[in-house]
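Undergrad: I'd like to go over a predicted model; first the sequence, then the structure.
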Amino acid sequence: MQFLESVHMATRALRSNKLRSALTMLGIVIGNASVIAMVGIGQGAQRLAEEEFEALGPNLLFIIPGNQQDRRTTFELPKTLVLEDAEAIARQVPAVSQVAPQINAREIVSYQQQTTNITVLGVTPEFSPVRTFRVERGRFIEESDLRRNARVVVLGSEIADQFFGDRNPLGERIRVKNISLEVIGVMESKGAFLGTNQDEAVYLPLTTMANQIVGRTSPYGLEVSVITVSARNAQSIGAAQFQIENLLRLRHNITGEDDFTVRTQKDVLSIVGTVTGGLTIMLAAIAAISLLVGGIGVMNIMLVSVTERTQEIGLRKALGATQQDILSQFLIEAVIVSAVGGVVGTVIGIGGIFFIGAVSPLASIISPLSILLAVGVSGGIGLFFGVFPARQAAQLDPIVALRRL
């Protein structure tokens, strides 16, 4: 029997049971759509994370207290970074352009009858250029504010809208932890970073933050939460990291494990990529289970089809059809069901990716590899799970089958 004739007969057999064929395809459709959509969502999340880190500013390094072991085993990180460390880096590391130490805390911020719990950052004037934060109205923190422990504050755009609406907030006073502060500026909208809204924050002089809001908590000086460093250029990042690590080891008299960690943007992106990549694989693996279920459904329906078509198989064998002919026809039926289901599932999966991209900040990323893999796997599943029913049909004794006529 010619291959095209087998395809024609398989197609005709599937069309004669449209509802059953459609329900058989459904598992494959759902499996393919899930795999493609999950891979696309995972890659979109990875792209979003990369864009957010790039938006932080060029050629950045992040110095945080504690080493990797500390960050894994303790809830409260050691207070090992101080303002003097940042000042020493700015003076003594030639590969560094600017240094921006900061103190992070969540505090109660209020204006008149409105109260909210938000992020409060104690910063220096270098924070704005290093992190590419721009002022929309008024001004940012200045050196004179640090020297005077000035009670001034710069508002994130959403906090300004929440407290003042359309009114000009400059010159108004808000309270942070019962300390009255004059509003001197409003930042441009910056958006979210890794799920944290950067526009829901207020910025104080670092010295004011340390002396009047959180207090001095380190015995070695004015403790800071993180030091952000801008290298002179992309080629200087490696040198800057090496020089900073050596300087801090000297300053902290370290002979064993470091009590700090220096991360470059590339390091952080690599960590984020590993996490999002692992999540993508996990989501795709979970979605692939439905492909397996769909394959079992194909096998079940094909077994039912063999039972129902026993007389047809016996008649065809009596008229000269070989075992190979019967085997080919049932295998082709199984592959057609799986392949068509794979194509339909691919279309639905791609549509789902575009829909998610339209209603969320995730980028719409279509992975050709995931499409080829999903369609190929669905066809392979049809072939694999179709073998057993097809062999049963091919090995059917024509005499036994014809007795049922």
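TA: Nice, thanks for sending it over.
Undergrad: hey, let's count contacts and neighbours off CA atoms from now on
TA: Noted.
Undergrad: need the next SSE after the helix or strand harbouring residue 378, C-terminal direction.
TA: Under the criterion of DSSP states H and E, residue 378 resides in helix 368-394. Where DSSP H and E defines the elements, the next helix or strand beyond helix 368-394 is helix 398-402.
Undergrad: does anything pack onto the longest helix along the chain? Which helices or strands?
TA: Assignment by DSSP state H gives helix 265-308 as the longest helix of the chain. For helix 265-308, the packing partners by 3 or more CA pairs under 8 Å, 6 or more residues apart in numbering; DSSP states H and E come out as helix 18-55, strand 60-65, helix 323-359, helix 368-394.
Undergrad: what angle do the helix holding residue 378 and helix 323-359 make?
TA: 150 degrees (axes from the mean of the first three to the mean of the last three CA atoms, to 10 degrees).
Undergrad: just give the nearest non-adjacent residue to the residue nearest the centre of the chain, would you?
TA: Central residue of the chain (CA atoms, centre = their mean): residue 45, 3.2 Å from the mean position. Nearest residue to residue 45, sequence neighbours excluded (CA to CA, 6 or more residues apart in numbering): residue 362, at 5.8 Å.
Undergrad: contacting residues for that neighbour?
TA: 41, 44, 45, 47, 48, 356 (CA atoms under 8 Å, 6 or more residues apart in numbering).
Undergrad: again with residue 380
TA: residue 335.
Undergrad: could you redo the last one with a cut-off of 10 Å?
TA: 295, 334, 335, 338, 339, 374, 386 (CA atoms under 10 Å, 6 or more residues apart in numbering).
Undergrad: presented hereafter is structure B, for comparison with structure A:
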Amino acid sequence: MDIIESVKMAGTTLLANKMRSTLTMLGIIIGNASVIAMIGIGEGAQKFVGDQVNSLGTNVLFIVPGSPEAQSRPVYPPQTLVLEDAEAIAEQVPTVQAVAPMLNASELMTFRSRNVSASIVGTNPDILTVRNLDVARGRFISELDLRRNEQVVALGSELAEQLFGNQNPVGQSVRMKNVSLQVIGVMQPKGSTFGDNMDMNAYVPLTTMANRITGRTSPYGMQVTFISVSVRDEQSMGAAQFQIENLLRLRHKITDEDDFTVRNQKDLMNILGSITGALTLMLAAVAGISLFVGGIGIMNIMLVSVTERTKEIGLRKAIGASEQDILIQFVIEAIILSAVGGAIGTGLGIGGVLLVGAFSPLNAGVSAGAIAVAVGVSGGIGLFFGVFPARQAAKLDPIVALRSA
């Protein structure tokens, strides 16, 4: 039998039973849409996490106080990092480009009658390089500001807007813990990183922060919350981490457990990427169950169709149709159901991914690989689950089929 003729006959048969054909395709439609949407959302989550990590800076190492074991305990971390540690890293580690010690606190900032809760960051000028920050107006804190303990502050864009509205903040004064600070600059918008809105930060000289706002609380020197280090290039990350760890062990006279932890930006990216990748795989597997269920639905309906069309099958075999002709006929019908269902499901899945990308921070995109896999799997399911009913139809004895019809 001609394949084109078989396709025409299959289409005519399916169109004659529109409701049954539609309900049969429903499982494939839902399965395809789910697989494509889940993979697209998962890939969007991976891109989002990658962007969040990259927004922390390029080729960055983070040095935090306490060993990994100490950080896992629900207590305040030990105050083991000081400004002198950061200065030693900048001077003695050749692979380092910039070092930004940070002393963080959350305080109420006041301008006239406006009070805004802000994240205060005591740091040095190198934070511009380490965290990829830019100044929109005015200037940033300088080394001279650090040496003189100047009472100056550079505001994040959103913080400046909440405090000053449409006024120019540069040159104005704000108060914090009874300390008056002159606004010297406003930063370019940076956005949020892992829930931390950097546009609500206020940057002050580290010395001013330690001496006038938080006070000195470490017996070893001027305490810092953590140290961010920008390495010259990606190839030097491992060497820089090794050199920093050895330098801090010497400075802290460590013979047993480290009282600090160096975190690699690339390691953080790999950990978060593996987590989001596993979640994407799990979501796709759950969605794939819908495709399997849809395939079973196709098999059930095709078996019902064989029973209903026993007379037709017997008549066609009686006038010369071979078992192969009958087999091809029913397989084509199953493939058409799965292919059409797959196409509709693909369209719905793409639409869902685009909606998620439009109304959420996830940079969800449609993966060509996901579409190819979903459509290929749905077509394969149609073929796989359509073969058994087709073989049942092909093996019918024409005499028995005509007698039982």
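TA: Ah, there it is. All values derive from a computational prediction rather than experimental measurement.
Undergrad: which two from the contacts of residue 380 of structure 1 end up farthest apart in space?
TA: Farthest-apart pair in those is 374 and 386; separation 17.7 Å (CA to CA).
Undergrad: what is the burial count for residue 392 of structure 2?
TA: Residues near residue 392 of structure 2, counting by other CA atoms under 10 Å, number 16.
Undergrad: and for the nearest residue to it once chain neighbours are set aside, the neighbour number?
TA: Excluding the flanking residues, the one nearest residue 392 of structure 2 by CA to CA, 6+ apart is residue 306, at 7.7 Å. By other CA under 10 Å, 21 other residues sit near residue 306 of structure 2.
Undergrad: against residue 258 of structure 2, how distant is residue 306 of structure 2?
TA: Distance, residue 306 of structure 2 to residue 258 of structure 2, using CA to CA, to the nearest Å: 73 Å.
Undergrad: repeat that for residue 331 of structure 2.
TA: Computed as CA to CA, the residue 331 of structure 2 to residue 258 of structure 2 distance reads 67 Å.
Undergrad: looking at the two, which is more packed in?
TA: residue 331 (24 against 16).
Undergrad: who's in contact with residue 7 of structure 2?
TA: Neighbours of residue 7 of structure 2 in contact, by CA under 10 Å, 6+ apart: 13, 328, 329, 330, 332, 333, 336.
Undergrad: what about it, distance to residue 132 of structure 2?
TA: 61 Å.
Undergrad: repeat that for residue 290 of structure 2.
TA: On the measure of CA to CA, residue 290 of structure 2 and residue 132 of structure 2 end up 45 Å apart.
Undergrad: with residue 262 of structure 2 instead?
TA: 20 Å.
Undergrad: thinking again about what came up before, and the helix holding residue 378 of structure 1, what's buried?
TA: The neighbour-count check on helix 368-394 of structure 1 (16 or more other CA atoms under 10 Å) flags 370-371, 374-375, 377-394 as buried.
Undergrad: next one: stretch 396-405 of structure 2
TA: Buried residues in stretch 396-405 of structure 2 (16+ other CA under 10 Å): 396, 397, 398, 401, 402.
Undergrad: average gap between the longest helix of structure 1 and structure 2?
TA: Comparing helix 265-308 of structure 1 with its match in structure 2 after superposition yields a mean distance of 2.3 Å (mean CA distance after the TM-score superposition for structure 1).
Undergrad: coming back round to it: narrow the contacts of residue 362 of structure 1 to those that are buried.
TA: 41, 44, 45, 47, 48, 356.
Undergrad: quick one: contacts for the first one?
TA: Going by CA under 10 Å, 6+ apart, residue 41 of structure 1 touches 35, 47, 276, 280, 283, 352-354, 356-357, 362-366.
Undergrad: show the buried residues in those.
TA: For the contacts of residue 41 of structure 1, buried by 16+ other CA under 10 Å: 35, 47, 276, 280, 283, 352-354, 356-357, 362-366.
Undergrad: quick one: the lengthiest strand in structure 2 to strand 60-65, angle?
TA: Longest strand of structure 2, by residue count under DSSP state E: strand 96-111. Per the same axes, to 10 degrees, the angle that strand 96-111 of structure 2 makes with strand 60-65 is 70 degrees.
Undergrad: sorry, back to before: the contacts of residue 362 of structure 1: which two are farthest apart?
TA: Longest span within the contacts of residue 362 of structure 1, CA to CA: 47 and 356, 14.1 Å.
Undergrad: relative to residue 175 of structure 1, how far out is residue 21 of structure 1?
TA: 68 Å.
Undergrad: more neighbours: which of these two?
TA: Neighbour tally, residue 21 of structure 1 and residue 175, criterion other CA under 10 Å: the higher count belongs to residue 21, 21 against 16.
Undergrad: in this structure that one contacts residue 12, no?
TA: No - counting by CA atoms under 10 Å, residue 21 of structure 1 sits too far from residue 12 to count as a contact (11.4 Å).
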